[in-house]
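Colleague: mind looking at a prediction? Sequence and model below.
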Amino acid sequence: MTTEQATVEARNWLAATAAPGRQWLLLAAACQALDTAFTVVQWAGLAWVARDVLDGSRPSLPGSGLLLGGGLLSAGAAWSTTRFQAAGRRRIAEAVRRRLVRGLLPRGRRQVDPDPATAAIATVESTDDIADFHAQALPQRMSAPVSMALILATTAMVQWPAAVILLLASLLIPLNLRLAGLFAKEGADVRMAASTRLAAVVLDSFRGMPTLRNLGALARRRTELAGAADDLNATTLAVVRRASLSGSVMEVVITFSIAANATYVGLALLGYVHVGVGMTLFRGLLVLLICPMYFQPMRAMAAAFHSGERALSAVPAVSGLMVEPSAAAESVPPSAESVTVALDNVRVHFPAAEKPTLQEVNLTIGPGTWTAVAGPSGAGKTTLLSLIAGVRPPTRGTVQWSTSSGTSSPRLGGCAWIGQQTVLLPGSVGDNITVGRPDASPTEILQAVAAAGLGDVIARLPQGLDTPLGEGGAGLSTGEARRIAIARAFLSEAGLWVLDEPTAHLDPDTEAQLIVALRNATRGRTVVVATHSVALARSADVLFAIDDGTVQQAREAART
């Protein structure tokens, strides 16, 4: 695909994202046009009142009425424009973020997980760039011709030579808008790259902080972070300079036009120029008041060029993350039946990897059994679990779930997943337990608490299940947080549990207690657990080992 074709596709994609908020933005455009009309009425009233005052008489009632009424109506139209723009912007941003979330969450198509920095920039900053552009550009694009035609027609009726000056000046504006667009595009691309780099450095720093500290590499990482921040500052200032330069060119044209009209009005009032209809004080004041309004839509459209190029630079990152799920990959409620899992000739080969992560994997996991998967870090344990859970499709081969109801491919949401880290959301303990089933009854919640061995923990909390947790789960230990994860999984009533290092980083006593809680909570369910823990491996019914991409049954293990 050529660069020109890619740009056209990006512009078409960007235009399509405006659909959710288009109705509100069209209302904003109508209000902007009304604002212009009411402002013209207001300035006519002001010119009328000013003429009366300069003539030494009292302001007339019609002039005062036009000034007051036009001002109130203009303020109302401007307020409505802002509200409609905000509503349209919000709906566009929400629609884009919903599609992004569907693309970022595992849906069965994606072979490689998205880069966290790119995903963060796309979700937070790039989405706002797209919504801001539409909220700014679409109303301006619809209302600008109407507003400018209205002002030009009014000026022509009052004093047609002034309208000719405005028309001649406006012929230079499109060239300036194109210049603004070229400057904005170059700067927006560079700034997007700098933002992504800074986000990547920050995310990597937080994820690897313990390792960096142990290696004594904090000073080096601090230097990299400062360098990335300086690059972003430099590119941002460059964008500002380009915008100022292109804006200055436009201001020169606008200032010249207004000055030419002011000169014409002054000379006509002094009697040195006799072009057009006879110049009066009212006509001259009205022309001087409404001429600057003629260029206001052009200023707004020039600003929209800059926001448009920022939005266009964001399109590849945002659209690339929007992987639409297939029907088979959609999330479904879990089944309470115990599941048999069968992998047949499964192979997983990531595009950037030299060799397959998993190859020729053939195994069957019986219903209601505990199966442990052991192996060194990076051997493919988590990849195997993601295949079983339906998070990722195999490059080749099949993965099947079987129950008494029949056989199917893994379905997202059809099993319970517990990982190394338990995400605790701001809210109460009860809210965190029922995050997957907010409609769970008090009896079901208490059953989940008992199954996870959380009874003693809840009893010591000041407000029991209603005890609030801070962001990140302040007030609970790692083991207690894992028990909340077990209670969540128990509430899901899933017949298949997939556990990724559920006892990692726990002391032996806490680990032993957690294993007991897991065994109690999963009675009659099929459990697949990846672990480095000898104690957890010994508690399994079957143990598989991963080595060099192959999976072999290590032993039949007796339950402890």
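Modeller: Received, thanks.
Colleague: rest of the way, CA atoms for contacts and neighbours
Modeller: Will do.
Colleague: this protein: strands as residue ranges?
Modeller: Under the criterion DSSP state E, the chain contains strands at 340-348, 358-365, 370-374, 396-403, 406-408, 416-418, 427-428, 468-469, 496-500, 526-530, 542-547, 550-556.
Colleague: want to try a markdown table for the ones you listed, with mean neighbour count as columns?
Modeller: Converted to a markdown table, those look like this (neighbours: other C-alpha atoms under 10 Å):
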| stretch | mean neighbour count |
| --- | --- |
| strand 340-348 | 20 |
| strand 358-365 | 18 |
| strand 370-374 | 25 |
| strand 396-403 | 18 |
| strand 406-408 | 11 |
| strand 416-418 | 21 |
| strand 427-428 | 17 |
| strand 468-469 | 20 |
| strand 496-500 | 24 |
| strand 526-530 | 26 |
| strand 542-547 | 20 |
| strand 550-556 | 15 |
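Colleague: below is an additional structure, to be compared with the one above:
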Amino acid sequence: MAHPAQMSSPNNSTTTQPTSVRKIPLDDARDRTFQFMSFLLVLLKTLALSFICVVIGHSLGDFFSSTRVPASFPWIPLFCWTVIAAGAEGLRLNLEHISARLSQWRYQDRLLAHVFRRGPAQLAKERRGALISLLSQGTTRIAEYRQTYLGHAIGGIFSPVVVLIVMACYADPVTAAWLCVTVPVLPLLLGSFSHVTRKVSTRSRQARARLSARYLDALRGLENLTITGAAPRVSQELAELGEANRREIMRVLAANQLILFIIDAGFYLAFISTSTALALWRVGRGELDVGDGLAICLLSILLLAPMSEIGGFFYVGMAGRAQQRAFRGFLGTSIPPGTTSSSPYPDQVMRHGSSHCVGEKDAPELQITDLRFRYPSASLPVLDQVNITFERGKFYGIAGRSGSGKTTLLRLLSGVLTPEHGTLKINGHPCGCVDLREASAVVNQFTWLFSGTIRENLLLAHPAATEEEMWVALKKARLDHEVQLFPQGLDTRIGEGGAGLSGGQAQRLSFARALLSGRRLLILDEPTAHIDRVSEGFLLEGLRNLGSDYTIIMSTHRENSFHYVDSLIDISELGVKK
């Protein structure tokens, strides 16, 4: 059972946020390359569209000036610039899609790596629903913002420079100079709208995060909610959170539409009217021909490209920036001492045999020296000045009254908890929490099996395992004959939590999965507490038959289990009784 200090509270924040979120870099060299390419492709498309406007403007000018269709229309230049514009846009969209997908995978890898480094005890402080939301929707929003929006938006802000250069070279430098005065207003508007709508967007994100976290938490505890009769209350709470989320979304949409209406009705109209009036005035005075005037009118439309990014900022930009803060906030949380590892994924370290504490095929020796542990909410330590040596290849039983610290000791030995004081050594090497997790396979009193086949549940411990290895693990767990009697054998489907299997079969399947992991330190917390005597005998006999290939540490209340162990340690007395 989890200690009260480890239980998550409904009032917890979405993720643990440090007081000040340090600036954690999000992009690597590949991301920056994709962003720069997107930026360049936007400018290339703008250049092509600018020349299309010039070609069309001059051609129409020739038509109006001569009052007859020109002998030759510049179809080839128009076609070439159109192909360039379409190609640049298509290539940009494709690159952004690929980059966003790769970036999302990398963001998820970084989050999972930090999850492994923090360990189960630290993660108990987080709301599982909020963390899952950050790993899924959150990383999607960040990837969309940084890879599909950021480079495009920066390119859109700089695109008026390209348009003005083309206008100055191929239409009228005087008009281009006048328009240069108004162009800087566009980035300023983007910044001001970001500041004005930040609070509205933040409230919407927080409401959406609360709903997502509470919904996922309710799904995880659906069975318990139904049994305890709390389902209607939680359903009503979810309905209220959903309504609050809807209202906040409507506020964001209302602010967005109001600002876009002001821009469309005011700024667009004023800007285009000013540039058109300036072009007509210059044409009327004979300072420009009709073709140049028409080209200026068409080019002025391209100068409004940055304004189109304002709408995208509401839906992509603000959501992405908000998720960035949550992402950096989670990665900025502290890691307990002794939990660092050379690999972000402990399972990968063990499968490749790169742990410096224990070999892949050896039963380890585990030594505890001056161990002390106290829960944050407790005044007295649960364990103090504990000194135990678990010899390699031995089967140890941990006994003691309820609350004496049996589960706490096993959590320390498996790397779930971090000791307040003392050292733990495997084969003489001091080891931290990650090293202990790399070396140990744990079977708890409440078995967790996933909905799927027996084969899929076994492969969770070792995805590359062969069918022969799976049958060997089942045989050691004394479950092979029963699985062979199932019509589909290893492909027999079971429900979540082992539905479809007896309690003893589910526990032995969990034991077989631990053996299949290849780890030689087995830690079992009351594995026979909720199974019948026959299944208990099968499980204990299977443990006994493992011989010296494994170091086994098992806590138990049942006295008949003591007959199977090599040494029995009373946690209350911390002395070897057998």
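Modeller: Yes, it's here. The shown structure was predicted, so the numbers you read here are calculated from the model rather than taken from an experiment.
Colleague: need the TM-score between these chains.
Modeller: With the length set by TM-score structural alignment, normalised by the length of the first structure, the two chains reach a TM-score of 0.81; 538 aligned residues with a C-alpha RMSD of 3.8 Å.
Colleague: which among the strands of the first structure is found nearest to Ala30 of the first structure?
Modeller: strand 427-428 (43.3 Å; C-alpha to C-alpha).
Colleague: hmm, who's touching that closest one?
Modeller: 465-470 (C-alpha atoms under 8 Å, 6 or more residues apart in numbering).
Colleague: make JSON lines out of these and add distance to Arg525 of the first structure.
Modeller: As requested, the contacts of strand 427-428 of the first structure are exported to JSON lines (distance: C-alpha to C-alpha, whole Å):
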{"residue": "Leu465", "distance to Arg525 of the first structure": "27"}
{"residue": "Asp466", "distance to Arg525 of the first structure": "30"}
{"residue": "Thr467", "distance to Arg525 of the first structure": "31"}
{"residue": "Pro468", "distance to Arg525 of the first structure": "32"}
{"residue": "Leu469", "distance to Arg525 of the first structure": "30"}
{"residue": "Gly470", "distance to Arg525 of the first structure": "33"}
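Colleague: closest one to Ala131 of the first structure out of those residues, please.
Modeller: For the contacts of strand 427-428 of the first structure, the nearest to Ala131 of the first structure is Gly470 (31.7 Å; C-alpha to C-alpha).
Colleague: and the strands of the first structure: which comes nearest Val124 of the first structure?
Modeller: strand 427-428 (23.2 Å).
Colleague: now the helices: where do they sit in the stretch 251-400 of the second structure?
Modeller: 269-284, 290-302, 305-312, 318-331, 346-351 (DSSP state H, counting those that start in this stretch).
Colleague: list the contacts of the second one.
Modeller: Spelled out, that is helix 290-302 of the second structure. Contacts for helix 290-302 of the second structure (C-alpha under 8 Å, 6+ apart): 46, 50, 53-62, 64-65, 160, 163, 167, 170-172, 272, 275-276, 279-280, 282-283.
Colleague: can you check the third one too?
Modeller: Counting by C-alpha under 8 Å, 6+ apart, the neighbours of helix 305-312 of the second structure from elsewhere in the structure are 149, 153, 156-157, 159-160, 186-187, 190, 193, 256, 260, 263.
Colleague: in helices, which of those residues fall?
Modeller: Among the contacts of helix 305-312 of the second structure, DSSP state H puts 153, 156-157, 159-160, 186-187, 190, 193, 256, 260 in helices.
Colleague: buried among these? Need that as a selection in ChimeraX.
Modeller: The ChimeraX selection below is limited to those of these classed as buried (16 or more other C-alpha atoms under 10 Å):
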select :153,156,157,159,160,186,187,190,193,256,260
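Colleague: closest to Arg247 of the second structure among the ones in helices among the contacts of helix 305-312 of the second structure?
Modeller: Using C-alpha to C-alpha, Asn256 comes nearest to Arg247 of the second structure of these, at 14.2 Å.
Colleague: spatially central residue in the first structure, please.
Modeller: Nearest to the centroid of the C-alpha atoms of the first structure, with distances taken as C-alpha atoms, centre = their mean, sits Thr123, at 2.3 Å.
Colleague: the second structure: which residue goes with that one?
Modeller: In the second structure, the residue matched to Thr123 of the first structure (TM-score structural alignment) is Leu135.
Colleague: thinking Met142 of the first structure is in contact with Leu27, fair?
Modeller: No. If you go by C-alpha atoms under 8 Å, Met142 of the first structure and Leu27 don't touch, sitting 10.1 Å apart.
Colleague: residue contacts, the match of Thr123 of the first structure?
Modeller: Leu135 of the second structure sits next to 108, 111 when contact means C-alpha under 8 Å, 6+ apart.
Colleague: roughly how far does it sit from Arg128 of the second structure?
Modeller: As defined by C-alpha to C-alpha, to the nearest Å, Leu135 of the second structure lies at a distance of 11 Å from Arg128 of the second structure.
Colleague: who touches both of those two?
Modeller: Shared contacts of Leu135 of the second structure and Arg128, defined by C-alpha under 8 Å, 6+ apart, are absent.
Colleague: ranking the helices of the stretch 251-400 of the second structure by burial, who's on top?
Modeller: helix 290-302 (a mean of 24; mean count of other C-alpha atoms under 10 Å).
Colleague: got the angle for that helix vs helix 269-284?
Modeller: 170 degrees (axes from the mean of the first three to the mean of the last three C-alpha atoms, to 10 degrees).
Colleague: buried subset of the contacts of helix 290-302 of the second structure?
Modeller: By 16+ other C-alpha under 10 Å, these give 46, 50, 53-62, 160, 163, 167, 170-172, 272, 275-276, 279-280, 282-283 as buried.
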